[in-house]
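Novice: Okay, here's the prediction I keep looking at, along with the sequence it came from:
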Amino acid sequence: MAEGGRQPPVINVQLPAITVNYQEGTIVSGDNVGQKTDVRAAEIGQIVVQTSGNSQAEATELQHDSIPTGFKDSEEENAKRSSSDRGLNDQTTTHPSPHDVTDDPGSSDVTDILGSVNLTERMHFVTSENIRRLINQSKFADALITLQDIPTSQEQQFMMSECYCQLGRPDKALRCIGALQRIMTSSPKPSVDDVTKLVDNYISDLSHIRALILLSCCAKLYKYNSNPNNSVGGICDCSLKCCSVIKAMVNKGDKMKVIARDVGLKIITDMLRELRSVSGADKNKKADMEAACLKNIGYCYDEVGKYKEAIGFYNKGLDLMNQTFGSNAAKYRMFGELLHNIGYAHYNLSDYSKAESFYLQSLNAHEKVADWPSDKEKQKMSEGTKNNLKITRYKMRNNI
């Protein structure tokens, strides 16, 4: 009892409410725990050629535009190699075989970029972390159960897209990707540069499905660039990175190759539609970028074994360049690359006489190109086409 027998006064104190906001960016895993591949986004560029450093070397295996290759000692050995063996890109570096590396879900940190892109849309922290845990454990069906019960958001549609891809449900995956595109292109839109950085991080982490999904969104976002020339250039770059991702997925084989075929081909083909819808761009630049996009699409169809469809896309690119540039079409590097790739696709179809014809046309076009970045680049391209021509003629002579 207080002095004097009085009760102490009661003091009511009201504390201000405290709001805790959790940042949702967390470390993420790759496409499939335990597996990685070795191809990165910057590794696919234009048609290039690797040389062995010996002018007397025998023909090496046939090379596609921008595909890694090795070198053998004789024509016979090269002619017996699978048609899936390719040529090295000018931006490609040597990496370990996909069988030599393993996934580590905690090996890379994209937290900062995730936060800046704000994919989470305030998803409850505990719920988000539980879903990530299930995905990292490849429990995609379990993750979907929770994802379907929470409000629609960027992160929800992003993770649902991945889960449906992994579960072999491409139609549902593509619907979720479409929903994600609509959300991300609604105001306020994320910076396309931020999303591109996140794509690059996913590619570096070998998280190819996630990279593929966000690349489709990047192509949409580029349409909002105030400079239409930048728009068509950005969309074309997206198709180039998409080639890299699809190639990496095909190289993994099995389920990843199926996802590349059923989802990846649809995504990269949609990029062509986005590029064509851009208005106000310089006519010549847009035609060159569209032809490059058609080449990239054909390349991906070639990668999954759809050689006739690939030729169709390559021919559309040639037609566009002929219509736009007329007799000057061959002055553009892309013209010769398209001819080279048509020859390669005919080679894969065992139509060696047509392959020979297109390789010769490609070599002729190389001599007219006015936009080679350097003489060294011209030499690399020409040597690669000559190498493929040599192998093709060897098979023709020996009826292989």
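Specialist: Received, thanks.
Novice: use CA for all of it now, contacts and neighbours both
Specialist: OK.
Novice: Chain neighbours aside, what residue packs nearest to Ile268?
Specialist: Closest residue to Ile268 apart from its sequence neighbours, by C-alpha to C-alpha, 6 or more residues apart in numbering: Ser239 at 5.9 Å.
Novice: For Lys378, give me its contacts.
Specialist: Residues near Lys378 by C-alpha atoms under 8 Å, 6 or more residues apart in numbering: 366, 372.
Novice: Which helix or strand contains it?
Specialist: Using DSSP states H and E, Lys378 sits in helix 375-398.
Novice: chain center to that helix, what's the gap?
Specialist: Here helix 375-398 is found 27 Å from its chain centre; the criterion is C-alpha atoms, centre = their mean, to the nearest Å.
Novice: Alongside the first one, take a look at this:
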Amino acid sequence: MAEGGSQPPVINVQLPAIIVNYKEGTRFAGDNVGQKTDVRAAEIGQIVVPTVGNSQAEATELQHDSIPTVFKNSEEDKVKRSSSDKGSNDQTPTGPSPRDVTDNPGRSDVTDNLGRMNLTEGMHFVTYENIRRLINDSKFVDALITLQDIPTSQEQQFMLSECYCQLGRPDKALRCIEALQSIMTSSSRPSVDDVIKLVDDYIADSSHIRALILLSCCAKLYKFGSNPNSSVVGIMYCSWKCWNVIKSLAREGGKMKVIARDVGLIIITDMLRELRSVSGADKNTMVDMEAGCLTHVGFCYDEFGKYKEAIGFHNEGLDLINQSFGSNAIEYNVYGKLLNNIGTAYEKLGDYSKAESFYLQSLDAYEKVENWPSDKVKQASIATTKQNLKDTRNKMKK
């Protein structure tokens, strides 16, 4: 105990952000003998809470009744001492836990109770909002630095994927997209319909990179569906939306076109693999959806001037239908579309004679199709191929 002075001296015990001033007469067991300290609530004279910018805040007198109940203890709540605590005069612990004060000065009942409060979500909300602001301001490096220091989550991997795309680091972007897919297809999977709605919102907002990333996850989610037919239809639908997103990015040019090529082509090709891995679907549905997906993959390669690769995907679709349906293959409208698409690729390659041949085959197939969704779709498809044939023949005359 301190000696002398007209005012009773106090002993300051520093806890995280709180100074507790004990009245003179409070007894403490000596640290040298490894004993612990008990202090009665009545012996707390003052609690000093430092304010921002002022570590020496004024002490505020507290009535004992104002001490939170978590700190209060009655005489009946006395804690029995072990043999190592002999010599301690006060046996009723109040305020900070004796174990915490002696063994771990950085902790107290105050911090323990704060730790049990759900503050993490609030902190994450603020962090993510700051990161979103950085991304929206195109400060991708700054956002990346913060993202790398926070726990792995859907939001973190989603934002990391976008940042790496924007920074021209497709390999890391694809790794983050793969991690995001794993998280989203875990036991607590989101509704694929909800994710598709979010994709549509991003497309409407021209946030095509975000839409592309989420579409890759949607294909995975569809695969986990209980109905194989619905799964393959869903994945084919994702490939169609993905093609439109890739086309939009490519036509923006510059960095966006590079992202569409280096990330988008891999994503849509992966969708094709996912569709092919689905088992149990009806044969006709499976073939139709796979051929449709091959069409969309081919369109994407065509968009980047990879015409030979595009022809390869379209030919895969033709082979699939021929092998599955034989002489009846021509009855499926996707068959005529694939022929038209091959003709378009050859026209862009400058091989007009081959282009003309495939356009004519396409028109012949269209006339024999029995599964058109509507007459409007039939007439539109025929009109497109006829125009392509006309353009090709005009080029052949030059």
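Specialist: Looks like it came in fine. Please read all numbers here as calculations on a predicted model, not as lab measurements.
Novice: coming back round to it: going by secondary structure, the residue nearest to Ile268 of the first structure is in what exactly?
Specialist: helix 228-252.
Novice: Tell me the counterpart residues of whichever strand or helix holds Val101 of the second structure in the first structure, please.
Specialist: Per DSSP H and E: Val101 of the second structure is located in helix 98-103. Aligned by TM-score structural alignment, helix 98-103 of the second structure falls on no residue of the first structure.
Novice: From the contact counts, what lies against the helix holding Ser239 of the first structure?
Specialist: Applying 3 or more C-alpha pairs under 8 Å, 6 or more residues apart in numbering; DSSP states H and E, one finds that helix 228-252 of the first structure contacts helix 208-222, helix 254-259, helix 265-276, helix 283-303.
Novice: Please enumerate residues in contact with the longest one?
Specialist: I take that to be helix 283-303 of the first structure. Against helix 283-303 of the first structure from outside (C-alpha under 8 Å, 6+ apart): 65, 84, 229, 232-233, 236, 239-240, 243, 246-247, 250, 265, 268-269, 271-272, 275-276, 307, 309-314, 316-318, 320-321, 324-325, 334, 338, 341, 345.
Novice: Can I have the buried ones of those as a PyMOL selection?
Specialist: Selection of buried members from the contacts of helix 283-303 of the first structure for PyMOL, criterion 16 or more other C-alpha atoms under 10 Å:
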select buried, resi 65+84+229+232+233+236+239+240+243+246+247+250+265+268+269+271+272+275+307+309+310+311+313+314+316+317+318+320+321+325+334+338+341+345
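Novice: Confirm for me that Asp200 of the first structure is in contact with Leu214.
Specialist: No - assessed by C-alpha atoms under 8 Å, Asp200 of the first structure is found out of contact with Leu214, at 10.1 Å.
Novice: more crowded one of those two?
Specialist: Legend: neighbour count by other C-alpha atoms under 10 Å for Asp200 of the first structure and Leu214, higher for Leu214 (23 against 19).
Novice: tell me the contacts of that one?
Specialist: Here Leu214 of the first structure is in contact with 195, 199 (C-alpha under 8 Å, 6+ apart).
Novice: Quickly note the distance from it to Asp270 of the first structure.
Specialist: Separation of Leu214 of the first structure from Asp270 of the first structure (C-alpha to C-alpha, to the nearest Å) stands at 13 Å.
Novice: same deal with Pro151 of the first structure?
Specialist: 27 Å.
Novice: Now tabulate the helices and strands packed on helix 228-252 of the first structure in TSV and tack on distance to Gly115 of the first structure.
Specialist: What follows is these, written out as TSV (distance: least, C-alpha to C-alpha, whole Å):
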stretch	distance to Gly115 of the first structure
helix 208-222	15
helix 254-259	28
helix 265-276	25
helix 283-303	31
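Novice: Specify the stretch among these that is closest to Ala79 of the first structure.
Specialist: Of all those, it is helix 283-303 that lies closest to Ala79 of the first structure, at 19.1 Å by C-alpha to C-alpha.
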